[in-house]
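S.K.: Build the 3D model from these lines:
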Amino acid sequence: MRDMRAEIEWFVDAIALVRDAGTLAMVLGEMTGRLGFGHFALTHHANILDVPRPMIRIHNYPAGWVDFFDRRRLGFSDPVHRASHKTSAGFRWNRIPDLIQMTPGDHRLLELAQDHGLADGFTVPANIVGEATGSCSFASGPDHCLPSDALLWAQFAGTAAFEAARRIWLVDVAPPGPRPQLTDRQRDCLIWAARGKTAWEIGRILGISEETAVRHLKQARERYGVDKQTSLLILALFDGIISFSDIFGH
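M.R.: I've put the predicted structure just below:
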């Protein structure tokens, strides 16, 4: 049996020295191979084509699959991503039906992933309060069995890799700088909008007029310099102004 403890020690030491995304991708790719997998994907769960500022995303997934994934905007609906919101522990993809209710479209999506060379996998969730959720996935191709003896070590590697990515992105790629500030009313309106309420419903809930609710949301978008409410929501999640518990914890 491989000395995986030594491999993990090498990986932790290596990523401690990493200062850029390209080097992290190279080191994580090397560790992915040492674990016995063929592919990795470390990412925030967002639609990259809709996000107006840098997000965590490094991978060596097949280009055809990535193109399909991005064009279909599957960052939120992907069953692997949705399942990772239901647990803090790493999980094999064959356990996804135990974590979420699978739709026919979900099954077709996983079959299509197999067609692109992602036959099976193991995903390590990264659910950090105040940030967009994310994960680090390791996948095997159709000609290789999932290395079940390495899954515990993959959990360690995935967690360490995501923390390294956060350090790089939050400090170097997307330095904090001055953040937009929302008023309490703007924040309240955004939370209720994220819960699916219309401006009229928000007004009734908060005791304000529909026009005032619309104005608060418009001013919040202006403070962030975005036109779409989805972009405002993502940025507010990244900045910790609201959290997923604000949206789903009611």
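S.K.: Please make it C-alpha for all contacts and neighbour counts, starting now.
M.R.: Fine.
S.K.: Going by neighbour count, list what's buried in stretch 124-139.
M.R.: For stretch 124-139, burial by neighbour count (16 or more other C-alpha atoms under 10 Å) applies to 124-127, 130-139.
S.K.: Before we compare anything, build this one as well:
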Amino acid sequence: MSRTSRGRDSSATYYSNHSDSPLLIPPRHRMMLQLAVFDLLKRDAIPMTDAGLVDLLLKAERILRARTVDEVVTRFSACIEAFGYGTCLITRLPAPDVGNWQTYILANRWPGEWFERYNSAGHYRHDPCVAQCRRTTEPFLWHDIDSANYDKLAEIVMGEASEFGLRQGICIPLHAPFLPPITVTAAGDEVDTSPIARQSVSILSRSALSATMRFGARPAQEAEAGLSHREAEILKWAAAGKTAWEISVILSVSQHTVLTHVRNAKQKLAATNIVHAVVEGLRRHEIEL
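M.R.: A predicted model of the protein is given here:
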């Protein structure tokens, strides 16, 4: 919650070449996956190395293979700790006037004293991060929210969080029709705010959310659905580096149609962006390169 946009850069520490869990992608696809997603990351000006990308995918896969919610959160926490995040929470976000918002929590690794204070003070109703999660589908760092727009109660929430050691953080929201939003939030005293860290924590958070919801937390409306033929086709072209306009020309459809299919594919795959959609599509064998 520090307004400072620069934190420590722990990317080099994180991207080691070890993992005790094999990646569930056919070996013949691994190099193509690496190259395709790396190309997308480069187009977003995120300079992730090949080794870093593979290591990230291995860790995301390991989170997804956890056997219990507690194991999911333990593995997720271990992955994001290298970026400076020491605590996390996965929860639905009911309406602000709901008195028992705690019953919507899916997994909780917030510090006990902060969790107690947050609830006793009624901070949920005034938390600016909760409000921002309702307004956007894009991951955001806490300091991305303009503090000039905070009211007095929002300032108290963020100030007290900082006093409990949660000075900086990130939120990854997910929206679905007719359901409360869901968010994965992680925080720490001093975190890595680099583009690589932001993208990596976002992908790991989506893996943690997907794994958590596998244990009975996913509502019927959010049950996994397969990609349509057109959605898979468009993701394959996106992985090849084609823009929405180029894909529309190739497939003889409008650019609006392409963007609609991309949006639907992202929702089905619980993906935050096209990079994550390609990763999930390949991991689930929905697309082949």
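S.K.: nearest to V51 of structure 1, of the buried residues of stretch 124-139 of structure 1?
M.R.: When the buried residues of stretch 124-139 of structure 1 are compared for distance to V51 of structure 1 (C-alpha to C-alpha), A132 comes out closest, at 11.7 Å.
S.K.: Can you tell me what that closest one aligns to in structure 2?
M.R.: Residue correspondence to structure 2 (TM-score structural alignment): A132 of structure 1 is matched to P180.
S.K.: and if you look at P104 of structure 1?
M.R.: Residue correspondence, TM-score structural alignment: P104 of structure 1 in this structure matches K152 in structure 2.
S.K.: Now for its match, how many residues are close by?
M.R.: 9 (other C-alpha atoms under 10 Å).
S.K.: Would you check how far apart it and H123 of structure 2 are?
M.R.: As judged by C-alpha to C-alpha, to the nearest Å, K152 of structure 2 and H123 of structure 2 stand 12 Å apart.
S.K.: Next: E246 of structure 2.
M.R.: Looking at E246 of structure 2 against H123 of structure 2, where the rule is C-alpha to C-alpha, the gap reads 47 Å.
S.K.: The two: who's more crowded?
M.R.: Here E246 of structure 2 and H123 are compared on neighbour count by other C-alpha under 10 Å; more neighbours surround H123, at 19 against 15.
S.K.: name the element the residue in structure 1 that the more buried one lines up against belongs to?
M.R.: Matched to structure 1 by TM-score structural alignment, H123 of structure 2 sits across from L74. Element membership of L74 of structure 1 [criterion: DSSP states H and E] is none; it lies in no helix or strand.
S.K.: ok, now R166 of structure 1?
M.R.: Under the assignment here (DSSP H and E), R166 of structure 1 is part of helix 151-168.
S.K.: Spit out the contact partners of I8 of structure 1.
M.R.: Contacts for I8 of structure 1 (C-alpha atoms under 8 Å, 6 or more residues apart in numbering) come out as W153, F156, A157.
S.K.: can I get the residues you listed in JSON lines with neighbour count?
M.R.: Formatted as JSON lines, the contacts of I8 of structure 1 follow (neighbours: other C-alpha atoms under 10 Å):
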{"residue": "W153", "neighbour count": "15"}
{"residue": "F156", "neighbour count": "15"}
{"residue": "A157", "neighbour count": "22"}
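S.K.: Test my guess that K86 of structure 1 contacts P97.
M.R.: No: shown here, K86 of structure 1 and P97 do not form a contact pair, counting by C-alpha atoms under 8 Å, at 11.4 Å.
S.K.: what sits in contact with each of the two?
M.R.: With C-alpha under 8 Å, 6+ apart, K86 of structure 1 and P97 have no common neighbours.
S.K.: Please, where are all the strands along the stretch 101-250 of structure 2?
M.R.: Secondary structure of the stretch 101-250 of structure 2, counting by DSSP state E, counting those that start in this stretch: strands at 105-108, 140-141, 168-174, 182-188.
S.K.: now for the last one, which elements pack on it?
M.R.: Judged by 3 or more C-alpha pairs under 8 Å, 6 or more residues apart in numbering; DSSP states H and E, the packing partners of strand 182-188 of structure 2 are strand 87-92, strand 168-174, helix 195-212.
S.K.: Please apply the same query to the third one.
M.R.: Using 3+ C-alpha pairs under 8 Å, 6+ apart as the contact criterion, the neighbours of strand 168-174 of structure 2 among helices and strands are helix 128-135, strand 140-141, strand 182-188, helix 195-212.
S.K.: how does it look with 6 Å?
M.R.: strand 140-141, strand 182-188 (3 or more C-alpha pairs under 6 Å, 6 or more residues apart in numbering; DSSP states H and E).
S.K.: Let me have those in a markdown table, adding distance to L33 of structure 2 as columns.
M.R.: Supplementary listing: these in a markdown table, determined by distance: least, C-alpha to C-alpha, whole Å:
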| stretch | distance to L33 of structure 2 |
| --- | --- |
| strand 140-141 | 26 |
| strand 182-188 | 26 |
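S.K.: mind checking which of those strands is nearest I90 of structure 2?
M.R.: Between I90 of structure 2 and those, the tightest spacing by C-alpha to C-alpha is seen for strand 182-188, at 4.5 Å.
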